[in-house]
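Enquirer: Provided below are the primary sequence and the corresponding predicted coordinates.
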Amino acid sequence: MGNDGKTFFGHPWALATLFGTEMWERFSWYGLRAILATFMVASPAHQGLGLSQETAQAVVGIYGALIYLVALPGGWIADRILGARRSVFWGGFVIMCGHISMAVPVPSPAYVWLGLLLIVLGTGLLKPNISVMVGKLYPEDDDARRDAGFSLFYLGINLGAFFAPIVVGSLAAGDRWHLGFGAAAVGMAFGLLQYTIGGRVSLRGVGDRPEVPLHPHELRRVGLTAAGVAVAVAIALGSWAATGTFTLGRFTAVMTAVIIAVPIAYFGYIMLGAHDLSEDERSRMKAYIWLFAAASIFWMIYDLAPSKLLFFAENNTDLSLFGIPIHAATTQSFNPLFIMIFVPVFAALWVKLGDRVSTAQKFGFALVMVGLSFVVMAMAANLAESGRVSVWWLVLVYLVQVFGELALSPVGLSVTTKLAPRAFKGQMLGVWFIAVSVGDAVGGQTGRLGDVMSEPAYYLVLAAMAIVAGLGLFAFNRKLRAMMAEHHAPPAMPPVR
């Protein structure tokens, strides 16, 4: 499939369409993420929502958690109702509407909450299915070219993530928050335009139809169920609000509990249900649960970048690099920059090390790295008690964290598919993202620790949790490797974010 024989770096031209679409979608996502928390804590006099830092951190955590959680129903909708191609289009359209809603310059926060809801729903449709479409561009037995194609695709992700905070942060400076939100909307509009025009020829036949379409009576039943759930949630929230006890902080705590319950219920269903699991499958699942918990701890710390670390950049650092003034949002570009630099290095390293380094050891290394990054943050916070510190502290923090991400994120999906019982192979692909969801939600709640401890102590507590968990994986590496029947390391791939 192609466009008059044209190729994109030797790959089908359709990859260029999907590359650009995802790059602009990530531009809109990371652009919003780079200013959302600071917008929420800005006072109404400065066109913000006037929330406390703790509440804003919790809201950003739940927002990120839901983004990854709704990827599961988003994939199901594509498989059974819309097909991947239409799911990506409508997902992008809903995302754009969400950013437009947030860009409306009115005092009421209703448009903000509506916008965030739309972005969550739209991303759930777009994010998992555009990756599926990339995979469909290649024959099933062409693993090498598919891996290379995904590497190019992930480059688009990180390009969008790198430029978005710089552009959106600059536009939003001086309390022009809604201009920044508008830029995110324009970015998604560019992505939709490219997807529509470029896909007319190059994407023909790729994800046009659902894999296993629902029968009309099944579709009606699903529609009625979805409507019933929506009504029940609306009634529950309305009743809660009517009692006068509803607050954003309590709402995020309830949502965090619900999100944590999802994997507990799912793993309980697999391990305790009558699924005729073999002893090997049961052993591998026990090992996977430990890896899942470790990954959740990693993301709990790593995804504090758009909240806790952003506040630190805004309030405690001298925002200047090489003598050039920068905005706090620009610090969110450090992470994707380091990913683009070090992905080839780590990919070559894992190939060279081969099966000498197990999955548990890679996860353990990742946890130690993310823990050490918060030891650095504790040192910076301690110095910041006497005045602003250099922004290079944050540069170091993000560098160390990226070393951890490149050890954990690339193998996450691979080890998930490897350890999943045969009866749950398809479903388990989405479980890895639930680990991100749990980590984001819990990380958002850690802001409450600020009420009982100092800033340096906060970072040290989280650092200790990660380092102890990482050392635990090293200590039990041999046992975990035996439980997983691991004889070779999963293939190294760039991280999917």
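Expert: All right, it came through fine. Residues are numbered from 1 along each chain as shown.
Enquirer: C-alpha only now, for contacts and for neighbours.
Expert: Will do.
Enquirer: Show the residue spans covered by the strands in the chain.
Expert: 7-8, 11-12, 317-318, 320-321, 324-325, 389-390 (DSSP state E).
Enquirer: I'd like the ones you listed as a markdown table, with distance to residue 157 and mean neighbour count appended.
Expert: Below are these laid out as a markdown table (distance: least, C-alpha to C-alpha, whole Å; neighbours: other C-alpha atoms under 10 Å):
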| stretch | distance to residue 157 | mean neighbour count |
| --- | --- | --- |
| strand 7-8 | 16 | 15 |
| strand 11-12 | 17 | 20 |
| strand 317-318 | 28 | 19 |
| strand 320-321 | 24 | 13 |
| strand 324-325 | 26 | 8 |
| strand 389-390 | 29 | 19 |
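Enquirer: let's bring in a second one:
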Amino acid sequence: MENKDILRLDQDFFGHPKPLQGLFLTELWERFSYYGIRPLLILYMTAMISQGGLGLDRANAAAIVGLFAGCIYLFTLVGGWLSDHWLGQERAVWYGSIIIALGHLSIALTAWGSSVFFYLGLVFLVIGSGLFKTCISVIVGTLYQAQDQRRDAGFSIFYMGINLGAFFAPLITGALLKNYGWHIGFGIGGVGMLVSLLIFRGLAMPQVARLRADFPLPQPAANSKQIRSIKRGVMLATLALITAIWSVYQGWVIIQPIAIIEYFALFIVAVVMSYFAYLFLFKGLNRTEKYRLILCFILFVAATLFWAVFEQQPTSLNLFAQDYTNRSIGSFEIPTVWFQSINAIFIIIFSPIAAWVWMTLARRQREPSYLAKFSLALVFAALGFAIMILAAQQVLNHGGLVSPFWLISCLLMMTFGELCLSPVGLSAMTKLAPKGLGGQMMGIWFTASAVGNLVAGWIGGHVSGNQLNQLPPLFSKCVMILLIGAVILALLRKPMLRLMQQQTEQG
């Protein structure tokens, strides 16, 4: 492609390729659907049956939320593999969108049927999101060449679209929940997913198709025989899933969420480590690709630590807002769910600033490395939890409700950390992934969120009247682990940069 054509494309969407526009809007509405129901889950499950809820205890409800979110991110690994070997990125996003919409429909049917529709809807959301999340991020990455300095800024813009959806969704669902009940609050998420589906089909896919001749998207690597084997595997997995759901529904198998969540995280970590070892030893990667793979693994570990703290927003921080935060402004009581919009509005405010900072530093050849940015993210997360230690201690010492500024300050620190890690991590995985493994490496990236959500779900069950005294020491351990992780990343930065530079020069 000639330089003049590249310049023309760069002027189409805030100095970025035009397909970023359709992908931005698609992700915005998909995230609206997700964040529209996510904060309601633990509140709905712990509400008394007489209040329209499921009447579960907090520990089990928090564990289910952790399992749900964790499985979403874990399934991105499967979604990435299917897209790389069978579906392709665009079809994976399209089918994922349809399955997510079915999940919202199933949850909405809970109002007229048994709770099985609620859990079935969660399963659909897991499968659909696993296909959707990995592949739409990979498509964004393919809009930029490997050395394009706008890559991190482009992902920051894309990330702002995510947070526009995350900002408006809790505000709308919170208001609907207060005035009309649980199921209208859940239903608005389904509307958002339908909008996302239509935007992707009518706007994003045509924009990407027009660019395909000049910037080809990765295509499935399997031949027809392999694809037939994959289809058979998918059919068998579907039958196994149906059998498992039916067994639970009939009471033949008893699910214990707390017991599952305590071991599932360790299992996932073991699987990911084995997967990295397989790629490193048996995939035929050259030395440069192996060093990049090592860097991907280090970023995975750091991201896992970060998300274990950050993803406590829908569980422990959500319950802290409900039980121990003063939400009254005169005669008006702020809905608990509205606190879930605080992080998103901070992202909207500071995301353009972060994009400008990274681009400015890049032009001056002073942009921090991926490890430096991740180290800074862990420090910010530690500061956020240090604030929550003080807030919990104030409740224990003085009783009553605390100012909402404790939560707001905590979320501000975690937002700064998120901006140093999440969009940067998306960019890093698309850039560092070995050829033909883009979807799978993006799945690995989201698997870090899976482990983080599982840990966050386990911690969330400790926020109750008779267990509040456990929070300060528990949060203190989180702060110490985050700071240790930040120090290790800082120490690894120079050795990894030196190795990467050496291999690039030799290559």
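Expert: Sure thing, it's come through. Just so we're clear, the structure is a prediction, and the values are computed from it rather than from any experiment.
Enquirer: before we move on, the earlier item: out of the strands of the first structure, which is closest to residue 171 of the first structure?
Expert: Closest approach to residue 171 of the first structure among the strands of the first structure is made by strand 324-325 (14.6 Å; C-alpha to C-alpha).
Enquirer: Comparing the closest one with the second structure, how large is the average distance?
Expert: Comparing strand 324-325 of the first structure with its match in the second structure after superposition yields a mean distance of 4.5 Å (mean C-alpha distance after the TM-score superposition for the first structure).
Enquirer: Residue 276 of the first structure versus the closest residue in space to residue 275 of the first structure that isn't next to it in sequence, what's the distance?
Expert: Closest residue to residue 275 of the first structure apart from its sequence neighbours, by C-alpha to C-alpha, 6 or more residues apart in numbering: residue 423 at 7.7 Å. With distances taken as C-alpha to C-alpha, to the nearest Å, residue 423 of the first structure is found 9 Å from residue 276 of the first structure.
Enquirer: Please apply the same query to residue 248 of the first structure.
Expert: On the measure of C-alpha to C-alpha, residue 248 of the first structure and residue 276 of the first structure end up 43 Å apart.
Enquirer: Also residue 55 of the first structure?
Expert: Following C-alpha to C-alpha, the distance that separates residue 55 of the first structure from residue 276 of the first structure is 45 Å.
Enquirer: same check, this time on residue 168 of the first structure
Expert: Taking C-alpha to C-alpha, one finds residue 168 of the first structure at 52 Å from residue 276 of the first structure.
Enquirer: Neighbour count: the two, which is higher?
Expert: Using other C-alpha atoms under 10 Å, the more surrounded residue of residue 168 of the first structure and residue 276 is residue 168, with 27 against 12.
Enquirer: which one in the second structure is aligned with the more buried one?
Expert: Under the alignment by TM-score structural alignment, residue 168 of the first structure pairs with residue 173 in the second structure.
Enquirer: I'd say that match and residue 181 touch.
Expert: No. Contact status for residue 173 of the second structure versus residue 181: not in contact, 9.7 Å apart, counting by C-alpha atoms under 8 Å.
Enquirer: what do these two both touch?
Expert: Among the neighbours of residue 173 of the second structure, none is also in contact with residue 181 (C-alpha atoms under 8 Å, 6 or more residues apart in numbering).
Enquirer: Provide a list of residues in contact with residue 234 of the second structure.
Expert: Contacts of residue 234 of the second structure (C-alpha under 8 Å, 6+ apart): none.
Enquirer: mind redoing it with 10 Å?
Expert: 82, 228, 240 (C-alpha atoms under 10 Å, 6 or more residues apart in numbering).
Enquirer: Can I get those residues in CSV including neighbour count and distance to residue 503 of the second structure?
Expert: Shown next, in CSV, are the contacts of residue 234 of the second structure (neighbours: other C-alpha atoms under 10 Å; distance: C-alpha to C-alpha, whole Å):
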residue, neighbour count, distance to residue 503 of the second structure
82, 22, 31
228, 13, 39
240, 12, 45
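Enquirer: Show the residue spans covered by the helices in the stretch 1-150 of the first structure.
Expert: 14-41, 53-69, 71-77, 84-103, 110-135, 143-172 (DSSP state H, counting those that start in this stretch).
Enquirer: And for the stretch 301-450 of the first structure?
Expert: Going by DSSP H, counting those that start in this stretch, the stretch 301-450 of the first structure shows helices at 310-316, 334-353, 359-384, 392-419, 425-428, 431-445.
Enquirer: average offset between the first one and the second structure?
Expert: This means helix 310-316 of the first structure. Overall, helix 310-316 of the first structure averages 1.1 Å from its counterpart (mean C-alpha distance after the TM-score superposition for the first structure).
Enquirer: and that helix, what other elements does it pack with?
Expert: If contacts are counted by 3 or more C-alpha pairs under 10 Å, 6 or more residues apart in numbering; DSSP states H and E, helix 310-316 of the first structure sits against helix 14-41, helix 359-384, strand 389-390, helix 392-419.
Enquirer: what's it aligned against in the second structure?
Expert: With TM-score structural alignment as the criterion, helix 310-316 of the first structure aligns to 318-324.
Enquirer: Pull the residues that contact that stretch.
Expert: 39-40, 42-43, 58, 62, 312-313, 315-317, 325, 327, 334-340, 388, 391-392, 395, 399-404, 406-407, 460-465, 468.
Enquirer: re earlier: nearest to residue 89 of the first structure, of the helices of the stretch 301-450 of the first structure?
Expert: helix 431-445 (21.9 Å).
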